[in-house]
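> Here is a sequence together with a model predicted from it:
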Amino acid sequence: MTVYYVNSVTGSDYNSGTGESSAFATLSAVEALKLNPGDSVLLAAGSVFNEQFDLKYSGTVSAPITIGSYGIGDAPVIHSSNNGIHGSKASNIIVENIKIADTGANAIYAGSVSNWIIRNVEVSNTGLSGKAGSLSFQSSQNITIENSILTGVHGDGIWMDNVKGVTLVNNTVTNSQGSVADAIQLNNSSNILIKDNHLEQTETNSAKGVLVLIRAQDAVVEGNTLVGGGFGLSAQAGTNIAIHDNDISGYGGYSWSYGIGLGDSGDAKNYDISGNYLHDGVYGVLVSAVGNPAYLRENIIVHDNVFDDLTASALKVDRSASGSFYDNVIDSSVSTLTMPAAIAAQNTFSIGENKTLEQAQAELDSPAASASGDTSSSNEQTPVAPVSEHVEVPVPQVSSPAPSVETPAATVPAVVVPKIVAVHDSLKIAEDTGSAYHGNLLDNDNASNGTILLRRFGDSAVDKHGLTLTGKYGVIHVESDGDYSYTVDATKLAGLSGNVSEFFQYKISDGASHIDTDGLSVSINIDAFHSSHASHVLA
């Protein structure tokens, strides 16, 4: 197992390459070698390589070939008029801790390979010649991409076709460019895990969406943040698809735009869509098959999601489908369902009990609900009543009344235990400390299932990168775990006296469709703040 060093600044291709002081200068020198299982190729920090790196040899499962970096400083960069790294038929490869930028084609392309791991890799502005600039894999097995950042890629950010075993975890993909670009597109692939990624298409020229799965088999999509695009998640055909606990927002631009959609490109069977927060878009979940009515849509279960700030309905079913929609929480301004009369008359897609945000909160707050035993929404599903006219009519939201229970006079009603409670937070500032003021929004909140998720702060969604807002008297940064830092803008207090305050609203969820809202009040004693500021200056 040999370690080869490459340094574009101090190296020479006449060197042996086996030590930092005897490093190669180019990637071509490495390509001339026969790499063996367990070998590593380390690129020096600060180096720039203007050439495609061809990987011609394979490692083994227990001894992969590693492409990485060494030294202190900026990550080494690969530029190329073609692909950054090309690795057809080279298996058991690890690529880590490097940057690939300004390539003419793909950042990384590999076909007919197995067991690749790409981690801590930064990709930017690739595909400059109009070719796809993504991380691309074809006809392969066991591909993992994790903790990597892709920005401004031309074409789909991550693209795979016919890959068995896909793991995409904790990546950030933003603004993939091109008229048909998505942040991620997987075609004809199976055994898929897409988890804890931040995918955003808010500043792109793409007319498409964020995440696309076409004819996927056995896929789990959970804990991701999807922002922007014409749609959020398009799982157009597949079998055994679980879509859980994702935050999907900001999709729009078309009358049909949806947060989660399925039905086109083939049969769709066995979908579990639950715990998602779909907001700031058009439709929530769309079960469709435009131009392909013969495709099957079977066992589509949509439950325990939150639908908020949508211009159309939470659910739209416009083709024959079997499934159910129940235990969801839907903002009162959002219609529950849009369904043509002929589809509704088939009675194959049942609509169970769902609640508005207001109803869900009232249920938590009402002692009567607890006394009657109605402390949680029912899982009982009832078919959609047939509609006689062939028109799409949003079905109003209804909740079944709580059953009446005769209680003996001596019996004390049970005390309701709210499933989730947000408690008001206060930050009082009476001294200029010269730094930010810190706290946590969630420390005093609680949920019966032990899970508290910060969903929104102010008017914006909070993702794993946190959120920064400018207020009336300062700037606040909030992390997804509730930690916040508030920095006073002293220029906004100039000429003022007495006390001033501002308020930030936030929304929390337990990941199971129970939500609550409260806020953070920031109050500033201006006179005391100015006085302590003057003391700091004099000191």
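Received it, and whenever you're ready, just let me know what you need. Residues are numbered from 1 along each chain as shown.

> When you work out contacts or count neighbours from here on, use the C-alpha atoms and nothing else.
Noted.

> Buried residues of the lengthiest helix in the chain, list them for me.
Criterion DSSP state H: the longest helix present in the chain is helix 526-538. Using 16 or more other Cα atoms under 10 Å as the test for burial, helix 526-538 gives 526-530, 532-533.

> How about the contacts made by the residue most central in space within the chain?
By Cα atoms, centre = their mean, the chain has its centre lying nearest to residue 225, at 1.8 Å. Residue 225 sits next to 196-200, 246-248, 463 when contact means Cα atoms under 8 Å, 6 or more residues apart in numbering.

> Could you do residue 108 as well?
Taking Cα under 8 Å, 6+ apart, we find residue 108 in contact with 83-87, 134-136.

> among those, which are in strands?
Of the contacts of residue 108, the ones assigned to strands by DSSP state E are 85-86, 135-136.

> Report the two of the contacts of residue 108 separated the most.
87 and 134 (14.0 Å; Cα to Cα).

> which of the two has more neighbours?
Shown here are residue 87 and residue 134; by other Cα atoms under 10 Å, residue 134 has more neighbours (31 against 21).

> hmm, back to that, tell me the one of the contacts of residue 108 nearest residue 446?
Among these, residue 135 lies closest to residue 446 (Cα to Cα), at 41.2 Å.

> Do I have it right that the closest one meets residue 159?
Yes: in this structure residue 135 lies within contact range of residue 159 using Cα atoms under 8 Å: 6.2 Å.

> of these two, who's got more company?
A direct count of neighbours by other Cα under 10 Å for residue 135 and residue 159 places residue 135 higher, at 26 against 22.

> residues contacting the more buried one?
106-109, 157-159.

> Equivalent analysis for residue 207, please.
Residues in contact with residue 207 (Cα under 8 Å, 6+ apart) are 179-181, 229-230.

> so of these, which ones are in strands?
Short answer: those have none in strands (DSSP E).

> before we go on, here's another structure to hold up against the first:
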Amino acid sequence: MTVYYVNSATGSDRNGGTGQNSAFATLSKVESLKLKPGDSVLLAKGSVFNEQFDIKYSGSESAPIKIGSYGTGAAPVIHSSGDGIHSLYASNIVIENLKISNVGGSGIYGGSVTNWTVRDVEVAKTGLSENAGAVTFRSSKNVTVEDSKISGVKGDGFWIEKVNGVKLLNNTVTTANGSTADAVQVNDSSNILIKGNHLDQTHASSPKGVIALVRATNAVVEDNVLTGGGFGISAPAGKNVAIRDNDISGYHGYSWSFAVGLGDQGNARDYDISGNHIHDGAWGVAVSGPSGASYTRTNIKVHDNVFDDLSQAALKVDRPASGSFYSNTIETGTKATSISPAIADAHTFTVKGNHTVANVETALASPVAKTAAVTEASADPAVVAVHDNLKIFTDTGDAHRGNLLENDSSDNDTLVLRRFGDETVGKHGLTLTGEYGDIHVDREGNYAYTLDETKLPDHSGHVSESFSYGINDGSSHHSDGDTLTVFIHLDGLLS
């Protein structure tokens, strides 16, 4: 297990490369080596490499080959007229703590690779030909990309095609440009988890959308914030697809624009669309397809979502389909459903138990609405969230601290705070401004509430405010939610 160092400023390809003071100068020198399982290639921070880096050899599951960085300063940068990092057939590779920008093709391209992890990598200004995804994997197995950032690229942010085992976790994609560009495109793949990402196509020069999930099998899309684009999530064909607990907004531009759409490119079976906040767009959930096509759309469940500020209906079903639309919250002024008469007469798509409210923000903050929003999760005993209270009698200006998860439980003894208020809790936590103070939370459930006395009423007694939160057991399968209530006793503060 050898560590090789590469420094574009002070290194030399005549060096041995195994020490920081004897670093190589170029990536091509590393390519001439036969890397072995457990080897690492570390690029000096501050270095700039104007060449494509080809990874030719494989690690093992217990000893992957790692490509990373060392030293202090800005992350090392790879520029190239081709791809930034390119590999065919290599397995068990970890790439981390790098920046790839101004490349002609993909920032990272993997074809027929297995067991790859990409983390903390920044990719910008890729795909000068507009024909490549910033991060592309094809005909591969077990690919994870996490905590990475893609911005200002030409072409799709992610292009994933024919991959079994996909995890896109806690990444940020902003402005994937091009006539056919989406923030994320996943085609003909299986066992997919897209979770905790912030994907923003608001300023992209693309007529397409945020996530295109085409012909997926066993896919979960959850806890993401999706903004802009012609659509939020297009899942036109697939089997066993769950789309839940996402915030989807700002999808405009077309009469057909939708937050979630399915059924127009093949058979769609066993879809569960739940717990999403869908707002500021055209259609909510669209079950549709081309006229005359014989696609089947079966067991489509749309429930426990919140819909507001939509120019069209929360649900559209205009092609034969079976499923249900229930326990959703819909703001006054948003049409609940648009179901073609033939489908309504066939009674294959049921509508029941939905709620209309005058103001969604007020409803989301209320314990009753919160309970309704987590009906399905609350019935799951694998994770149990318990109401939390913070009582403030005196204030010194310091933050009042606690942990939301201390009184919660899960069958596997793992708990993660996923949502707080109406937001996803990212890797750096989340700060919200409340009615009487600011609160910061992290994924471990720790919170710090700082009171703003300028917001307090000038009278005795007490005031309170509540924050909803959602937790899970670290998997995509079991979750629950409850609230934190902050009680502020004014007698002690104003005396």
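Nice, I can see it. Bear in mind that the values here come from a model prediction, so they are computed numbers and not experimental data.

> circling back: what's the longest helix of the first structure packed up against?
In terms of contacts (3 or more Cα pairs under 8 Å, 6 or more residues apart in numbering; DSSP states H and E), helix 526-538 of the first structure is packed against strand 499-509.

> and the two most separated of the contacts of residue 135 of the first structure?
Going by Cα to Cα, the pair spanning the contacts of residue 135 of the first structure furthest: 109 and 157, at 12.2 Å.

> Overlap in contacts, those two.
Common neighbours of residue 109 of the first structure and residue 157 (criterion: Cα under 8 Å, 6+ apart): 134-135.

> which residues of the stretch 1-150 of the first structure fall in strands?
3-6, 40-44, 48-50, 53-54, 65-70, 77-80, 85-86, 93-96, 99-103, 108-111, 114-119, 122-124, 135-146, 149-151 (DSSP state E, counting those that start in this stretch).

> Just give the number of residues close to residue 346 of the second structure.
Using other Cα under 10 Å, residue 346 of the second structure has 12 neighbouring residues.

> and it, how far is that from residue 339 of the second structure?
According to Cα to Cα, to the nearest Å, residue 346 of the second structure stands 11 Å off from residue 339 of the second structure.

> Just give me how far whichever helix or strand residue 285 of the first structure is part of sits from the chain centre.
Using DSSP states H and E, residue 285 of the first structure falls within strand 283-287. The chain centre lies 18 Å from the centre of strand 283-287 of the first structure; the measure is Cα atoms, centre = their mean, to the nearest Å.

> ok so, going back, can I get the strands of the stretch 1-150 of the first structure in CSV with distance to residue 504 of the first structure?
Converted to CSV, those look like this (distance: least, Cα to Cα, whole Å):
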stretch, distance to residue 504 of the first structure
strand 3-6, 52
strand 40-44, 46
strand 48-50, 46
strand 53-54, 50
strand 65-70, 44
strand 77-80, 42
strand 85-86, 47
strand 93-96, 40
strand 99-103, 39
strand 108-111, 44
strand 114-119, 37
strand 122-124, 35
strand 135-146, 34
strand 149-151, 31
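
> Show me what the helix or strand where residue 520 of the first structure lies packs onto, helices and strands only.
Assigned by DSSP H and E, residue 520 of the first structure belongs to strand 515-525. Contacts defined by 3+ Cα pairs under 8 Å, 6+ apart place strand 515-525 of the first structure against helix 357-365, strand 420-421, strand 425-429, strand 499-509.

> Just tell me which of the ones you listed ends up closest to residue 36 of the first structure.
Judged by Cα to Cα, the one of these that comes nearest to residue 36 of the first structure is strand 499-509, at 50.8 Å.

> And the closest one, how far out from the chain middle?
25 Å.

> from the contacts of residue 207 of the first structure, which is closest to residue 142 of the first structure?
Once Cα to Cα is applied, the member of the contacts of residue 207 of the first structure that ends up nearest residue 142 of the first structure is residue 181, at 23.8 Å.

> quick one: that closest one from residue 207 of the first structure, how far?
To residue 207 of the first structure, residue 181 of the first structure is 8 Å away according to Cα to Cα.

> what does residue 481 of the first structure give?
Distance check for residue 481 of the first structure against residue 207 of the first structure: by Cα to Cα, it reads 33 Å.

> again, but for residue 336 of the first structure
27 Å.

> With residue 56 of the first structure instead?
To residue 207 of the first structure, residue 56 of the first structure is 37 Å away according to Cα to Cα.

> Same question for residue 534 of the first structure.
Counting by Cα to Cα - residue 534 of the first structure and residue 207 of the first structure are separated by 55 Å.

> And for residue 1 of the first structure?
Distance of residue 1 of the first structure to residue 207 of the first structure, given as Cα to Cα: 48 Å.

> Equivalent analysis for residue 213 of the first structure, please.
Separation of residue 213 of the first structure from residue 207 of the first structure (Cα to Cα): 17 Å.
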